[in-house]
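Colleague: this one's structure only:
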């Protein structure tokens, strides 16, 4: 049959899940474009400089909405569990998350296709929001992709932990990394004068760890 000889093997059509890093680039571009639009608005070129405030008002995570605050629109108490991760507090906040997403995302994609990566990312995003809602009563909005990114950290550390145990090696490197993560969060919390949503980091980490334990291939 034509096209089936050993010298002319059939071509497999690549799916979206097979394309390297498409999901990471899509997330990076999405959150970057949103922040750039807000930066332009901050300079008064769009919506009279009020667009960032509106974006936070409608899309940030407000823990009080899980208590006694009235939402602006009916679905807000539910949509904010995901929309918060697309908003950032400025270029430095965005750049830090984008760089971290690129490096940790590359590690994760060595073990899974992009559909599973997206599941892991969303798990960290949701876990971070749930933990923030459970532990924080702050009236300040929570924003940023760090919950989802700490989901990647949690999965990565589960893989490292499982690998050490499987090989019968000491868990010292794993414990050292845990201590480093705690110290890093503490330092940023001090630098930001308590404005760091460590609850979101913790929730994302736990969600990523659990996801990797249940679903990820070893």
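Modeller: Sure thing, it's come through. The structure displayed is predicted, hence computed values, not measured ones.

Colleague: Every contact and neighbour count from this point should use C-alpha atoms.
Modeller: Noted.

Colleague: At the geometric centre of this protein, which residue do we find?
Modeller: Nearest to the geometric centre of the chain sits residue 148, at 1.9 Å (C-alpha atoms, centre = their mean).

Colleague: Who are the packing partners of the helix or strand hosting it?
Modeller: When elements are assigned from DSSP states H and E, residue 148 belongs to helix 146-166. Applying 3 or more C-alpha pairs under 8 Å, 6 or more residues apart in numbering; DSSP states H and E, we find helix 146-166 packed against helix 91-108, helix 114-135, helix 172-191, helix 198-214.

Colleague: mind listing what's buried in the second one?
Modeller: Applying a neighbour-count criterion of 16 or more other C-alpha atoms under 10 Å, one finds 114, 116-118, 120-133 buried in helix 114-135.

Colleague: same check, this time on the last one
Modeller: Of the residues in helix 198-214, those buried under the neighbour-count criterion (16+ other C-alpha under 10 Å) are 198-213.

Colleague: Other residues contacting stretch 81-98?
Modeller: 28, 30-32, 34-35, 39, 55-56, 59-61, 122, 125-126, 129-130, 142-149 (C-alpha atoms under 8 Å, 6 or more residues apart in numbering).

Colleague: quick one on the thing from earlier: any idea how far the helix holding residue 148 is from the chain center?
Modeller: Per C-alpha atoms, centre = their mean, to the nearest Å, the displacement of helix 146-166 from the mean C-alpha position of its chain is 13 Å.

Colleague: structure B:
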């Protein structure tokens, strides 16, 4: 018995649940800070400063933690904080785009773990070679990690790639995403008054994602 075509097609959501969860978490955090900046709460507009002090990544935090465990929690909390709406929108666009590229190769659970691991790897690299006096916030380190995962999962580096045209399309996607992310970071840096850009975190996130992708091949069939 054949199932009619209109019933046999799998339905896919525009925004996969795991991406929706990550997007929503980032948006809610920034929305609260925006409301505070608008004077909705108490008019003092100090919440962003406190959020950065409590959740931003601070390489020299061991000298003055504000609460027990902050030196560990900051490896994750910094990735859900942003400097403003522009910073948030750029990173969330990148998250949506990269997530849609990687999820065909990964389960939602694995994608989520790789995202968080890349965030930690980005912070660890910044801790080792970054500026020790600067507080770091933003999801871009994790996004570069997702980009590293896609480079591996897509098979672009596989010399036995069967379809040159598919390899060309993947290379174009990776190049386009990389350029877009680099330009967006430069734009954000200009908006922030030429504050240093955490390139160390970007490199660390990318390497973490790529290495973990090599160590844990995708469970789902590759689409070419």
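Modeller: Alright, I've got the coordinates. Every value quoted in this text rests on a predicted model; they were computed, and no experiment measured them.

Colleague: quick one on the thing from earlier: now list the buried members of the contacts of stretch 81-98 of the first structure.
Modeller: 28, 31-32, 35, 39, 55-56, 59-61, 122, 125-126, 129-130, 142-149.

Colleague: mind checking what residue 75 of the second structure lines up with in the first structure?
Modeller: Structural alignment (TM-score structural alignment) places residue 75 of the second structure against residue 81 in the first structure.

Colleague: repeat for residue 17 of the second structure
Modeller: Under TM-score structural alignment, residue 17 of the second structure pairs with residue 22 in the first structure.

Colleague: Residue 30 of the second structure now?
Modeller: With TM-score structural alignment as the criterion, residue 30 of the second structure matches residue 35.

Colleague: Same check on residue 150 of the second structure?
Modeller: Aligned partner of residue 150 of the second structure by TM-score structural alignment: residue 156.

Colleague: pretty sure its match contacts residue 108?
Modeller: Yes - between residue 156 of the first structure and residue 108 there is a contact at 7.1 Å, judged by C-alpha atoms under 8 Å.

Colleague: ok so, going back, mind checking which helix or strand the match of residue 75 of the second structure is in?
Modeller: Counting by DSSP H and E, residue 81 of the first structure is found in helix 76-83.

Colleague: Next, the angle helix 114-135 makes with that helix.
Modeller: Interaxial angle, helix 76-83 of the first structure versus helix 114-135 (axes from the mean of the first three to the mean of the last three C-alpha atoms, to 10 degrees): 130 degrees.

Colleague: Go through helix 76-83 of the first structure and flag the buried ones.
Modeller: 76-77, 80-83.

Colleague: Export those residues as JSON lines, with columns for distance to residue 160 of the first structure.
Modeller: Output for the buried residues of helix 76-83 of the first structure, formatted as JSON lines (distance: C-alpha to C-alpha, whole Å):
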{"residue": "76", "distance to residue 160 of the first structure": "37"}
{"residue": "77", "distance to residue 160 of the first structure": "36"}
{"residue": "80", "distance to residue 160 of the first structure": "32"}
{"residue": "81", "distance to residue 160 of the first structure": "29"}
{"residue": "82", "distance to residue 160 of the first structure": "28"}
{"residue": "83", "distance to residue 160 of the first structure": "30"}
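
Colleague: Stretch 64-79 of the second structure: end-to-end distance?
Modeller: 21 Å (C-alpha to C-alpha, to the nearest Å).

Colleague: Might you calculate how far it sits from the centre of the chain?
Modeller: That offset, for stretch 64-79 of the second structure, works out to 19 Å (C-alpha atoms, centre = their mean).

Colleague: Likewise for stretch 48-59 of the first structure?
Modeller: Centre to centre, stretch against its chain (C-alpha atoms, centre = their mean), the figure for stretch 48-59 of the first structure is 21 Å.

Colleague: same question, stretch 129-137 of the second structure
Modeller: Per C-alpha atoms, centre = their mean, the centroid offset for stretch 129-137 of the second structure relative to its chain is 18 Å.

Colleague: Over which residues of the first structure does that stretch lie when aligned?
Modeller: Stretch 129-137 of the second structure maps onto residues 135-143 of the first structure, going by TM-score structural alignment.

Colleague: which residues touch that stretch?
Modeller: 56, 60-64, 84-89, 197, 199.

Colleague: and residue 60 of the first structure, what pairs with it in the second structure?
Modeller: Checking TM-score structural alignment: residue 60 of the first structure goes with residue 56.

Colleague: got it, and residue 199 of the first structure?
Modeller: Match for residue 199 of the first structure (TM-score structural alignment): residue 200.

Colleague: And residue 106 of the first structure, by the same measure?
Modeller: Using TM-score structural alignment, residue 106 of the first structure pairs with residue 100 in the second structure.

Colleague: Just give me the neighbour total for its match.
Modeller: 15 (other C-alpha atoms under 10 Å).

Colleague: What of residue 94 of the first structure?
Modeller: 21.

Colleague: what's the counterpart of it in the second structure?
Modeller: Match for residue 94 of the first structure (TM-score structural alignment): residue 88.

Colleague: Now do the contacts for residue 165 of the first structure.
Modeller: Residue 165 of the first structure neighbours (C-alpha under 8 Å, 6+ apart): residue 171.
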